[in-house]
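1. My questions are about this predicted structure, shown below with the sequence.
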Amino acid sequence: MKRSKWIMFLLVLALTAAACSSTSGSEATTTTATGSGASSTTQATTTTAAGSGASSTTEATPKPSLEGVDLTLWGWSSSDAENSALSDLVAQFSADTGANAEFQAQAEFDVALQAALASGAPPDVFYVDSFKLPDLADAGVLAPVPDGALSDPDDIYPSLRNAFTFNGTWYCPPKDFSTLALVYDPDVLAAAGVDVPTTWDELEAAAATLTTGDVAAIAAGDAQAGLTMGVEYPRWGVFLFQAGVALTDDAVTKITLDNDAARTALQFVADQYAAGSFIKPQAVDAGWAGEAFGQGKAAMTIEGNWIVGYLQDAFPDKNFAVAELPAGPAGMGTFAFTVCYGVAEGAKNPDASWAFVEYLTNAKGSLAWTNAFNVMPARKSVSADWIASHPDLNAFVAGSAYAHRWGFVPGFNDVVGVFNENAEGIVDGSASVDDLITKVTQAGEDVLH
């Protein structure tokens, strides 16, 4: 499967497949606890990583006693709403199993995890972003998924398993996935007589019409911008996709920005910031785009499913709706993001760690989590239930048909850093689109060759 398209993500297809996908060729007998449902496999099964290029025979292993076992889960803190929802699920795990489990959000996650891994005292379970997976797997600090540790692995979307498979080895199961979409205030658009934009031209016109003041006035809460968006590749990249290009080729062997399509996309974004109709959230005293949107400092933003729970928690009176991202000259394009629950190689209590992961990612745990925080489930068997419960979020689901994977190769983080640095330069006037293309291309060549 090419990196550029995660067609397998499309949850709508699961509406017709969900009835039969729950068995996934597995003949395991399971017993389920209350709450999110920790499964205990009592019969050996054979599973194949569909689409992952790796197959394994899974001998069912009895689940360890977790009574009194201390377990920690580390993740980054995206919002109080996410922290609270995950803490509730972890608390249910403790109640159901007798373990003493705790979710600990790390303000500086990457720094904290690197230090913990280096010291030989990692948390029992921790987030692994698909972008970081190649580096961690290549460094040998991640334990592969043991045979029989997880129930019904074929129920997980193959493309999501692929995201956490490196050199043929599957390292961790996804907790969920999200796509980027256009989040907007329907009341503000209606008052301004603006339709939801569906093309770049319409987006440019809408953002200009909806912008009612300069940055100082917006920061003071006396005006609004048309759109707020982070100055970074995970947001600007969607415009490249919509222009028919990407940062790299599908095999991630070379940078592919030195062309007219990429220049058109990047200049389009640069022009909107220069006009003042796009703003970066930090310029108006907001920590991220979701906060700026919630505060009414912008009429639109480009964000993922995670913004839904955040807005409902932090801005419960905020009216918002979601639409697919506007199409560019080459059509539709967005990103798909996913995170897994990883266990360190040489973990102090691997059986308990994997039992914890199983609880969080089996069908019941997956549905409990994604219903609580409005991200999309990684399992086919629960997708129909999720879609039925979230009809207003269909734009996120639709995006999965043409989403591009967030992930590259070991060491590529430096290249994305150069992109982000030069994107900031474009916004503040110290760099040009050609500067970004030149410097990112050189950084990419240094990493890829």
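-> Structure received.

2. Every contact and neighbour count from this point should use C-alpha atoms.
-> Fine.

3. And for stretch 367-387, what's in contact with it?
-> For stretch 367-387, contacts defined as CA atoms under 8 Å, 6 or more residues apart in numbering pick out 11-12, 14-15, 17-22, 36, 81-82, 85-86, 89, 155-157, 160, 174-178, 305-306, 308-309, 360, 363, 366, 389-390, 394, 397.

4. And that stretch, what's buried?
-> Buried residues in stretch 367-387, counted by 16 or more other CA atoms under 10 Å: 367-384, 386-387.

5. Just the ones in helices from those, please.
-> 367, 368, 369, 370, 371, 372, 373, 383, 384, 386, 387 (DSSP state H).

6. And the helices in the stretch 101-250 of the chain, which stretches?
-> Using DSSP state H, counting those that start in this stretch, the helices of the stretch 101-250 of the chain run over residues 109-119, 133-138, 158-163, 186-192, 200-210, 215-219, 233-242.

7. Reformat those as CSV; add mean neighbour count.
-> Output for the helices of the stretch 101-250 of the chain, formatted as CSV (neighbours: other CA atoms under 10 Å):
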stretch, mean neighbour count
helix 109-119, 13
helix 133-138, 20
helix 158-163, 24
helix 186-192, 14
helix 200-210, 19
helix 215-219, 18
helix 233-242, 23
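
8. Now render those as TSV, adding distance to residue 256.
-> As requested, the helices of the stretch 101-250 of the chain are exported to TSV (distance: least, CA to CA, whole Å):
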stretch	distance to residue 256
helix 109-119	28
helix 133-138	21
helix 158-163	22
helix 186-192	36
helix 200-210	22
helix 215-219	34
helix 233-242	10
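
9. here comes the other one, which I'd like you to weigh against the first:
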Amino acid sequence: MVAGTALTGCGQQRDPGVYTVMNSSTDESYHRWDAQAMARCGERLGVTIEQQSVPAAQVMTKALRMASSRSLPDIVQFDASEMPTFAEAGGLVDLRTLGLSTEAVPEGIVDFGSYKGTYYGAARSVNTLALFYDKDVLDQVGVEVPTTWAELRQAAKKLTQGKRYGLALSAGGAEDGVFQFTPFMWSNGGDETKLDGPRVVEALDYWKDLLADGSLSKSTVNWTQADVNDQFMAGNAAMMINGPWQVETLNTKKSLRWGIAQIPVPEPGADSVGPLGGAVLTVPDTGDETREKTAGRIVACLAGEKEQLTYALNSWMVPANARAAAVWRERVPELDALADQVAAARSRTAKLGAGWPSASLALQSAFQSALTGQSSEAALRRAQQRATSGN
């Protein structure tokens, strides 16, 4: 579908002073923060910037439909895992040709917005996963914050009491589950290029061990990351794997004293390698070079150091710009472990590019099979076949 779509051509007359950004900021808070940032950048650049927000799952579909009718917006904010699909079809402009610099952006975050070495997407902020824990519960049970797989398994067992599980995570048949599996797969030396490799099998076996111990709820195969947060806040889990987008909700429960740490690793001293999450601002190739240049200036403003810091402090995400991230660490020291986790994180599409969705879908199916009885080895062997064949 992508290859057969004509992605260029502006197709319709546009108001020269009005520019449109399509994003997935349908949440009231995010929509408001984006509107405020666009108003500030619009005033600075002497243009009007209009926000068009659609559900995250519809951004790619809508962008393709608009491309075929030659009505693309000036800027599209894609989830970084989806951006390579649009870039592969030749639908995006190299941001460096529009004057955007990556000087203060860490290499991993540049890769996060790149496809085959070309920088198409500027991130304002990024996120990853961390281990959240209930300080009071760990203190009551006498459990230290775990740093290794062995410690996590032992701690989760001790913390599992009554209706409370030691750990909550998402292993559902959706991207949430894959996002949560990558820290275990990558930190163990496995990767998405060989889903049935021994290191990936070990990682999935570890999840199975936690489930067999009774430390995870059997419902984990159905939970989204939002469900995991609900369980943690309700006191049904002493620890959880989740991301900073939950902080605003966590802080609404004043009696909950929570902390975060890096996700435990297989062996002491190993790097905790999690997934970079978030969105990137891109400029579609509309064929109108004048508008594309102005769109590039808008992206540069929205992804600039000052706006990044404002956005990150609102959303609890980590600024993509290294200088802004340093200030962010000082302003929110309670999330310092998250910044450390981001430093070692990597993009899901770094190795497979536009092939990531096939691997993700295959892994989703493997979780459902392995966590409900099938061996990890058999489930992942089938996953590799599916990822390779596309079926």
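-> Happy to help now that I have it. No experiment lies behind these values; they were computed from the predicted model shown.

10. Let me know the closest of the ones in helices among the buried residues of stretch 367-387 of structure 1 to residue 330 of structure 1.
-> Nearest to residue 330 of structure 1 among these is residue 387, at 28.4 Å by CA to CA.

11. Aligned to that closest one, what sits in structure 2?
-> Residue 387 of structure 1 maps onto residue 329 in structure 2, with residues paired by TM-score structural alignment.

12. picking up where we left off before, can you tell which of the helices of the stretch 101-250 of structure 1 is closest to residue 125 of structure 1?
-> That would be helix 109-119 among the helices of the stretch 101-250 of structure 1, by CA to CA, at 10.8 Å.

13. Residue 279 of structure 2: neighbour count?
-> Counted with other CA atoms under 10 Å, residues neighbouring residue 279 of structure 2 total 25.

14. Against residue 44 of structure 2, how distant is the spatially closest residue to it that is not a sequence neighbour?
-> Excluding the flanking residues, the one nearest residue 279 of structure 2 by CA to CA, 6 or more residues apart in numbering is residue 79, at 4.2 Å. For residue 79 of structure 2, the distance to residue 44 of structure 2 equals 27 Å [CA to CA, to the nearest Å].

15. One more: residue 378 of structure 2?
-> Look at residue 378 of structure 2 and residue 44 of structure 2: by CA to CA, they are 57 Å apart.

16. So which of the two has more stuff around it?
-> Applying other CA under 10 Å to residue 378 of structure 2 and residue 44 shows that residue 378 carries more neighbours, namely 14 against 11.

17. which residue lines up with that one in structure 1?
-> Using TM-score structural alignment, the partner of residue 378 of structure 2 in structure 1 is residue 435.

18. returning to what we had before: out of the ones in helices among the buried residues of stretch 367-387 of structure 1, who's nearest residue 242 of structure 1?
-> Out of these, the member with the shortest distance to residue 242 of structure 1 (by CA to CA) is residue 387, at 25.9 Å.

19. Helix or strand: which one has the residue mapped onto residue 86 of structure 1 from structure 2?
-> Matched to structure 2 by TM-score structural alignment, residue 86 of structure 1 sits across from residue 34. Applying DSSP states H and E as the criterion places residue 34 of structure 2 in helix 28-45.

20. Quick check: buried residues in that helix?
-> 31, 33, 34, 35, 37, 38, 39, 40, 41, 42.

21. so which of those residues comes closest to residue 279 of structure 2?
-> Closest approach between the buried residues of helix 28-45 of structure 2 and residue 279 of structure 2, by CA to CA: residue 34, at 12.9 Å.

22. gap between that closest one and residue 26 of structure 2?
-> For residue 34 of structure 2, the distance to residue 26 of structure 2 - CA to CA - is 10 Å.

23. thinking again about what came up before, between the helices of the stretch 101-250 of structure 1, which one is closest to residue 227 of structure 1.
-> Per CA to CA, nearest to residue 227 of structure 1 of the helices of the stretch 101-250 of structure 1: helix 200-210, 6.1 Å.

24. which helices and strands does that closest one pack with?
-> helix 186-192, strand 225-228 (3 or more CA pairs under 8 Å, 6 or more residues apart in numbering; DSSP states H and E).

25. which residue numbers in structure 2 go with the last one?
-> Same thing as strand 225-228 of structure 1. Using TM-score structural alignment, strand 225-228 of structure 1 corresponds to residues 165-168 of structure 2.

26. cool, stretch 154-165 of structure 1 as well?
-> On structure 2, the counterpart of stretch 154-165 of structure 1 by TM-score structural alignment is residues 103-114.

27. Compute the first-to-last residue distance for that stretch.
-> 15 Å.

28. That stretch: how far from the chain's middle?
-> 15 Å (CA atoms, centre = their mean, to the nearest Å).

29. Same check on stretch 427-438 of structure 1?
-> Centre-to-centre, stretch 427-438 of structure 1 and its host chain are 27 Å apart (CA atoms, centre = their mean).
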